[in-house]
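Engineer: got a predicted structure here, sequence first:
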Amino acid sequence: MPPGVELVAVQYPGRGDRFAERLVDDVAEMAGHVVAELLQLTRSDQVLFGHSLGAMVAYETAMLLRDMGEEPARLCASACLPPGQMKDRNVHMKPDDEFWATVCALGGIDPGIAADASLRELFIPTLRSDLRAHANYRPGSRTRPLSCPVRCYHGVGDPLVDESRLPEWAEVTTGEFTLTVRPGGHFHVATDVAGLVSDVVGRERA
């Protein structure tokens, strides 16, 4: 990170060092936990970046913060249709074999892991929980949009996101909306990481 920039990563329950905790499959609940943590930090020029399901959590977090008078400086949404939209809401309901094949086809899982039956059984519940949360999320009836800038990041060829629908993200804010297209499909965030970080951070420091 550049000098003066602090990266604060979100770790959801049921993952990493929180693996023993109950999985959460509700975006609003996830966002509530994130807000509680953010309010303990120094609140200056906070930029929220979320990828896929994380983009929905970041949006909901931004709205909750806005309602508390703590709207972020910018919302960055990656690999995700506008709030309340999802290309296939039934992915999480597929049988294990079909579900796993669908997830692996996105390219974000190492082939060695994809072929390991024990790891598959370990990851499937978490992935189902994520996709269930995304499928069931509805942004609610808030009548007042955000006012902060919103920037979308789209990976060329992402099978989960219809690029033509992304400009609809502009409807969630009265501020500036921008869209950038990058190589790498759904997991474009793993392509030119330095360039992505520079774009996110550089726009806020400009």
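Structural biologist: Here it is on my side, so go on. Numbers count the residues shown, from 1 in each chain.
Engineer: every contact and neighbour count from this point should use C-alpha atoms.
Structural biologist: OK.
Engineer: hmm, residue 62 is touching residue 68, no?
Structural biologist: No. The pair residue 62 / residue 68 is not scored as a contact, 9.9 Å apart, by Cα atoms under 8 Å.
Engineer: alongside the first one, take a look at this:
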Amino acid sequence: MSGGQGSGRSAWIRRYKPAEDADCRLVCFPHAGGSASYFLGLTQLLAPEVDVLSVQYPGRQDRISEPSLESVSDLADQAYEALKPWTGKPLALFGHSMGAVVAFEVALRLAADGTVPLRLFPSGRRAPSLFREMFVHLLDDDGLLREVASLAGTDSELLADPGVREMILPSLRADYRAIETYRHSDGKRLDCPVLALTGADDPMAPLDEVRAWGEHTTQEFAMEVFPGGHFYLTDEMPAVAALLRSQIAAATRG
């Protein structure tokens, strides 16, 4: 498989450690400013029991020359199309921060097309129905980067590098615009279980707002709280991988 891509050879999908014999595929959606490689460690921890597909949004890494998308709807529409060749096995969806909302919207699109996801795992994000007025995408470059640094998502020394700043700012601003202008208004709910994950000290995802994900499914809902802040996943990846593995195994047995 060239470049970590699979049978669809889509620019949207990275498959770093193919697990052909796995019963389920876990599709991972990154945070604002993030890329598919954020999930490389998770991929290594879950293989070969789970076949991990990491979503690569345009405007970053090997897609740096492509224009970034500025709406969750566009991100979800195109990611959904890219996933169609991968629906031969059950799909579970994991998304962190902005990626949680993109994953939710992709799950709705898959379900509407007859492919109900096995599980949805939103991480580090309040429920889609809880709108919060935010304008980070309108800040100047320094303000935008300060916001990112405050969440500990990117090394502050990297953000001080002019070359890095120039490379990441367009996609970062587009992602913030996408998530800050997102509105969930149609009231559609999923018909699959939802397990929300979050950091105990995440300022962007208070526990009561994470718990509201339960209103977005007709099936079981649960929440798991890990030590840490918005990027708890960095330190808690082995524990998260163990949880995802057990959840997916239980779902596929059922």
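Structural biologist: Nice, I can see it. Here the structure is a predicted model, which means the values were calculated and not measured.
Engineer: one step back: so for residue 62 and residue 68 of structure 1, which sits in the more crowded spot?
Structural biologist: More crowded of residue 62 of structure 1 and residue 68, by other Cα atoms under 10 Å: residue 62, with 24 against 9.
Engineer: counterpart of the more buried one in structure 2?
Structural biologist: By TM-score structural alignment, residue 62 of structure 1 lines up with residue 107 in structure 2.
Engineer: how far away is the most centrally placed residue in structure 1 from residue 119 of structure 1?
Structural biologist: Geometric centre of structure 1, nearest residue: residue 54, 2.0 Å, by Cα atoms, centre = their mean. Per Cα to Cα, to the nearest Å, residue 54 of structure 1 is found 23 Å from residue 119 of structure 1.
Engineer: ditto for residue 151 of structure 1
Structural biologist: As judged by Cα to Cα, residue 151 of structure 1 and residue 119 of structure 1 stand 35 Å apart.
Engineer: who has more neighbours out of these two?
Structural biologist: residue 151 (20 against 12).
Engineer: tell me the secondary structure for the more buried one?
Structural biologist: Assigned with DSSP: H, G, I helix; E, B strand; the rest coil, residue 151 of structure 1 falls in the strand class.
Engineer: show me what it aligns to in structure 2.
Structural biologist: Per TM-score structural alignment, residue 151 of structure 1 is aligned with residue 195.
Engineer: separation between that match and residue 135 of structure 2?
Structural biologist: Going from residue 195 of structure 2 to residue 135 of structure 2 by Cα to Cα gives 29 Å.
Engineer: for residue 233 of structure 2, same thing?
Structural biologist: 25 Å.
Engineer: how close does the aligned partner of residue 135 of structure 1 in structure 2 get to residue 163 of structure 2?
Structural biologist: Applying TM-score structural alignment, one finds that residue 135 of structure 1 aligns to residue 180 in structure 2. Separation of residue 180 of structure 2 from residue 163 of structure 2 (Cα to Cα) stands at 26 Å.
Engineer: ditto for residue 137 of structure 2
Structural biologist: Relative to residue 163 of structure 2, residue 137 of structure 2 is positioned 20 Å away (Cα to Cα).
Engineer: please identify which of the two sits among more neighbours.
Structural biologist: Neighbour totals were compared for residue 137 of structure 2 and residue 163, and residue 137 leads with 19 against 10 (other Cα under 10 Å).
Engineer: what's the more buried one aligned with over in structure 1?
Structural biologist: Checking TM-score structural alignment: residue 137 of structure 2 goes with residue 92.
Engineer: what sits closest to its match if chain neighbours are left out?
Structural biologist: Computed as Cα to Cα, 6 or more residues apart in numbering, the closest residue to residue 92 of structure 1 that is not its neighbour in sequence is residue 128, at 5.0 Å.
Engineer: over to residue 153 of structure 2?
Structural biologist: Closest to residue 153 of structure 2 by Cα to Cα, 6+ apart is residue 231, at 6.2 Å.
Engineer: now swap in residue 48 of structure 1 and tell me
Structural biologist: Closest to residue 48 of structure 1 by Cα to Cα, 6+ apart is residue 75, at 5.0 Å.
Engineer: the one you found: what secondary structure?
Structural biologist: Three-state assignment for residue 75 of structure 1 (three-state DSSP): strand.
Engineer: for the equivalent of residue 43 of structure 1 over in structure 2, grab the count of nearby residues.
Structural biologist: Using TM-score structural alignment, the partner of residue 43 of structure 1 in structure 2 is residue 88. For residue 88 of structure 2, the count of nearby residues is 10 (other Cα under 10 Å).
Engineer: check whether residue 88 of structure 2 sits in a helix, strand or coil.
Structural biologist: Under three-state DSSP, residue 88 of structure 2 comes out as coil.
Engineer: and it, what does it touch?
Structural biologist: Residues near residue 88 of structure 2 by Cα atoms under 8 Å, 6 or more residues apart in numbering: none.
Engineer: now it: how far from residue 184 of structure 2?
Structural biologist: 29 Å.
Engineer: whereabouts in structure 2 does stretch 193-200 of structure 1 align?
Structural biologist: Going by TM-score structural alignment: stretch 193-200 of structure 1 matches residues 237-244.
Engineer: how far apart are that stretch and its match in structure 1?
Structural biologist: Here stretch 237-244 of structure 2, set against structure 1 after superposition, deviates by a mean of 1.3 Å using mean Cα distance after the TM-score superposition for structure 1.
Engineer: can you point out the buried residues in that stretch?
Structural biologist: Neighbour counts over stretch 237-244 of structure 2 (16 or more other Cα atoms under 10 Å) mark 240-241, 244 as buried.
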